[in-house]
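Chemist: Below are the sequence and a predicted model for it; my questions follow.
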Amino acid sequence: MSLLFLPLAIGPWQIALIVVVVLLLFGGRKIPELMRGLGSGIKEFKDASKEDEDEKIESKK
């Protein structure tokens, strides 16, 4: 395995550690707000990419 991809190998212990660190940094009350913001950002990205795809299809007609 290349050293380039070694940091990308994330196991269950690493995920648990990340979750604990996030809880300590942001607290339990702030996390739902962060997730809502992340969800709305992903939705906006999907909508924008779909609009771009629709424009490409219409321009080919």
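Modeler: Yep, that arrived. Note that this is a predicted model, so its numbers are computed, not measured.

Chemist: hey, let's count contacts and neighbours off CA atoms from now on
Modeler: Will do.

Chemist: Give me the neighbour count for residue 22.
Modeler: By the other Cα atoms under 10 Å criterion, the neighbourhood of residue 22 contains 13 residues.

Chemist: Included below, for side-by-side comparison, is a second structure:
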Amino acid sequence: MPGIWQILLILAIVLLIFGAARLPALAKSLGQSARVFRGEIKQMKEESTKDGAAPSTTASSTAAEQPGPATPPAAPSSDATDPKP
């Protein structure tokens, strides 16, 4: 984890590059972008729970293409297992 001096050095370099006048606008833009991103994530989660958490389209299409499990052979009838007298 960076120490306090490394953080101060990075902040000083950012201040020199962007200038003091542009920093509030840069911070506001960054905050708005983060807010929009969180809103989109929340909306995606709500849609997935609304749809019943359906599996992704790739998983459902591959499951439909794969054949189901083979049916086991029928159990022998009771006549075949009983010894004849």
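Modeler: Ah, there it is. If you're wondering where the values come from, they're calculated on a predicted model, not measured in any experiment.

Chemist: Superposing both, give me the TM-score.
Modeler: Superposed pair, TM-score by TM-score structural alignment, normalised by the length of structure 1: 0.82. Supporting alignment: 53 aligned residues with a Cα RMSD of 1.2 Å.

Chemist: separation between residue 13 of structure 2 and residue 44 of structure 2?
Modeler: Using Cα to Cα, to the nearest Å, residue 13 of structure 2 is found at 38 Å from residue 44 of structure 2.

Chemist: Over to residue 60 of structure 2?
Modeler: From residue 60 of structure 2 to residue 44 of structure 2 the distance is 19 Å (Cα to Cα).

Chemist: Aligned to residue 22 of structure 1, what sits in structure 2?
Modeler: Using TM-score structural alignment, the partner of residue 22 of structure 1 in structure 2 is residue 14.

Chemist: The strand or helix carrying residue 27 of structure 1 vs structure 2, mean deviation?
Modeler: Using DSSP states H and E, residue 27 of structure 1 sits within helix 12-60. Compared with structure 2 after the fit, helix 12-60 of structure 1 shows a mean deviation of 0.4 Å (mean Cα distance after the TM-score superposition for structure 1).
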